[in-house]
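*Asks:* missing the sequence, but the structure's below:
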């Protein structure tokens, strides 16, 4: 689909499903021709199991894209394998950076120390953009409470310049909704959560969070950086309004 069509698709979808629940929005998106062919992009992080479980219930054959940056915690890799098997996810797609690109741009694996944005682009953003080619949109686990840049997040939003949409079924959920869903469905937590990691990314760029700190305080601690970049356009965070 052409980028010019994206705004009308998003407006129609938001109008149609504005008052639906998260699971209904997800199920509808996977079956509504207006949404097109979708993939779920999951980090298999601290809260990922909720959306993965919803997708497994709605359509197990939904493509699930997992970006292995090759700098993840061993616990994340194990958790990904265990969840994929437990939930019977039938189209897991594990993607990585191009080997030649890694050798040319980060031969010693130290790029995250000197240029963290460039490292994220190399290991996350570029591989994801390749993996999303051919899809009309992708499903994310973003929520309004996760920061000011996401405060007006809608269920459906346009991804500028690509013609794709992003679907955010959990946009209106609060932290207690996440906890309740996990408990009621007896879903396994990421093992690092109990060890003080409420938000989990790459091992070199994630630290424990202390009592009273923001859950994302351990991501890129001490740096002027809060996002990995997969939700950026031209290097800037995309802020979408309610009716985007």
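*Replies:* Sure thing, it's come through. Bear in mind that the values here come from a model prediction, so they are computed numbers and not experimental data.

*Asks:* C-alpha from now on. contacts and neighbour counts both.
*Replies:* Noted.

*Asks:* In this structure, where's the longest helix?
*Replies:* helix 3-17 (DSSP state H).

*Asks:* and that one, how far from the chain's centre?
*Replies:* 21 Å (C-alpha atoms, centre = their mean, to the nearest Å).

*Asks:* right, and the helix or strand after that helix?
*Replies:* helix 22-31 (DSSP states H and E).

*Asks:* Please name every helix or strand in contact with the helix or strand following that next one.
*Replies:* Remark: after helix 22-31, the chain's next helix or strand is strand 38-41, criterion DSSP H and E. Judged by 3 or more C-alpha pairs under 8 Å, 6 or more residues apart in numbering; DSSP states H and E, strand 38-41 is in contact with strand 64-67, strand 137-139.

*Asks:* can you redo those strands as TSV with distance to residue 191?
*Replies:* Converted to TSV, the helices and strands packed on strand 38-41 look like this (distance: least, C-alpha to C-alpha, whole Å):
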stretch	distance to residue 191
strand 64-67	18
strand 137-139	24
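
*Asks:* still on that earlier bit, the longest helix of the chain - contacts with which helices or strands?
*Replies:* strand 156-159, strand 164-167.

*Asks:* let's see 10 Å
*Replies:* Packing partners of helix 3-17 (3 or more C-alpha pairs under 10 Å, 6 or more residues apart in numbering; DSSP states H and E): helix 22-31, strand 156-159, strand 164-167.

*Asks:* Please compare the first structure with the one that follows:
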């Protein structure tokens, strides 16, 4: 049967004030048609498969709408070995609705799902309970204390996202990284918008992992066309928050972001506010989610430490508006009324009788 469109409420999200896009985003003229974009994507994947001894193909899905397009495009590549799968990193500090969206999507498309979890929890990290295992501080010092702020984004990325992906790679190829490779298909794009900073390569070798971004050259219009053509189900979390919400470490949170999360997902916000109380009770100065620790180091504007955190740009502080102020100026919030959400079409599969 076909699919129908229903209307889901949506409020405008907070735009990012960030510095530019990578120069290589402009290196190749934009492809003129969706068919050409799809053909180029398949050429990129074919090149990766020809150049490297790939023993497992895995599509990395965050739950965002870009990653859903990626999954639909590459789903036919995930049947060459028992290790082929859809991979979702459950950071443990995200919105549960996004996890469920990924589970529902993979089940509907009959694709195997591997849900990875970090060895160290976000709560343990911010409470200073994770002790360094290697290096000069091994067994002596905590790797982090308090909420991260921009200066701690690299730590959070390595512990919450990269570590489970590396462990997943090791479980497949062990120490045979020279003769065997895991292909990670990811949905990064060069030009998602003028306010997003994407730093990705078509094919990027990294030891036993080959990162492949087959959508890297796609424009927003091509993404829209593909979603409409194939009626790709949208994640309501991404529609509401304009991000997948799979990781809320808070390192690059915008002013008012926790209020926005609370508006749509109060249980998630309650958990974060509960963590704030625990961190404050532990006597740590960095006790506010989404705020830079006192005296904390600030990364360069636009820097993105981590391939899978391309939607975490460093904001330009003097240009970033508070979300609630934005809603108020748009007439969506008044002292006596609640926001009037816009209506956004979201494709929902028909259920067979």
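*Replies:* That came through, no problem. Here the structure is a predicted model, which means the values were calculated and not measured.

*Asks:* what's next to the longest helix of the first structure, contact-wise?
*Replies:* 18, 20, 24-26, 28-29, 32-36, 136-137, 154-167, 242-244 (C-alpha atoms under 10 Å, 6 or more residues apart in numbering).

*Asks:* Pull the contacting residues for residue 166 of the first structure.
*Replies:* Residue 166 of the first structure sits next to 10, 35, 38-40, 136-140, 154-159, 231 when contact means C-alpha under 10 Å, 6+ apart.

*Asks:* That one and residue 10 of the first structure: what is the separation?
*Replies:* 9 Å (C-alpha to C-alpha, to the nearest Å).

*Asks:* And for residue 125 of the first structure?
*Replies:* Taken as C-alpha to C-alpha, the span from residue 125 of the first structure to residue 10 of the first structure is 23 Å.

*Asks:* neighbour-wise, which of the two wins?
*Replies:* residue 10 (24 against 21; other C-alpha atoms under 10 Å).

*Asks:* What's residue 85 of the second structure aligned with over in the first structure?
*Replies:* Matched by TM-score structural alignment, residue 85 of the second structure corresponds to residue 63 in the first structure.

*Asks:* do you know how far its match is from residue 30 of the first structure?
*Replies:* Computed as C-alpha to C-alpha, the residue 63 of the first structure to residue 30 of the first structure distance reads 11 Å.

*Asks:* what touches both of these two?
*Replies:* Common neighbours of residue 63 of the first structure and residue 30 (C-alpha under 10 Å, 6+ apart) are 37-39, 55.

*Asks:* circling back: now restrict the contacts of helix 3-17 of the first structure to buried residues only.
*Replies:* For the contacts of helix 3-17 of the first structure, burial is judged from neighbour counts taken by 16 or more other C-alpha atoms under 10 Å, and it is met by 25-26, 28-29, 34-36, 136-137, 154-160, 162-167, 243-244.

*Asks:* The first structure: helices as residue ranges?
*Replies:* 3-17, 22-31, 48-58, 74-86, 99-105, 111-114, 116-120, 126-131, 175-184.

*Asks:* right, and those helices - which one's nearest residue 199 of the first structure?
*Replies:* helix 48-58 (10.5 Å; C-alpha to C-alpha).

*Asks:* average gap between the closest one and the second structure?
*Replies:* Compared with the second structure after fitting, helix 48-58 of the first structure has a mean deviation of 1.6 Å; criterion: mean C-alpha distance after the TM-score superposition for the first structure.

*Asks:* how much does that helix deviate in direction from helix 22-31?
*Replies:* For helix 48-58 of the first structure against helix 22-31, the angle by axes from the mean of the first three to the mean of the last three C-alpha atoms, to 10 degrees is 60 degrees.

*Asks:* what helices or strands is helix 48-58 of the first structure leaning on?
*Replies:* helix 22-31, strand 38-41, helix 74-86, helix 175-184.

*Asks:* Give me the contact list for the first one.
*Replies:* The list of residues contacting helix 22-31 of the first structure from outside it, by C-alpha under 10 Å, 6+ apart, reads 13-14, 16-21, 32, 34-39, 51, 54-55, 57-59, 62, 137-139, 155-156, 167-173.

*Asks:* how about stretch 54-69 of the first structure: buried residues?
*Replies:* Here stretch 54-69 of the first structure shows 54-56, 58-60, 62-69 as buried, counting by 16+ other C-alpha under 10 Å.

*Asks:* Name the nearest of those residues relative to residue 46 of the first structure.
*Replies:* residue 66 (14.2 Å).

*Asks:* center of the second structure - which residue?
*Replies:* Of all residues in the second structure, the one closest to the mean position by C-alpha atoms, centre = their mean is residue 62, 5.0 Å from it.

*Asks:* The residue mapped onto it from the first structure - nearest residue in space that isn't next to it in sequence?
*Replies:* With TM-score structural alignment as the criterion, the equivalent of residue 62 of the second structure in the first structure is residue 43. In this structure, residue 43 of the first structure finds its nearest non-sequential neighbour in residue 66, 6.0 Å apart by C-alpha to C-alpha, 6 or more residues apart in numbering.
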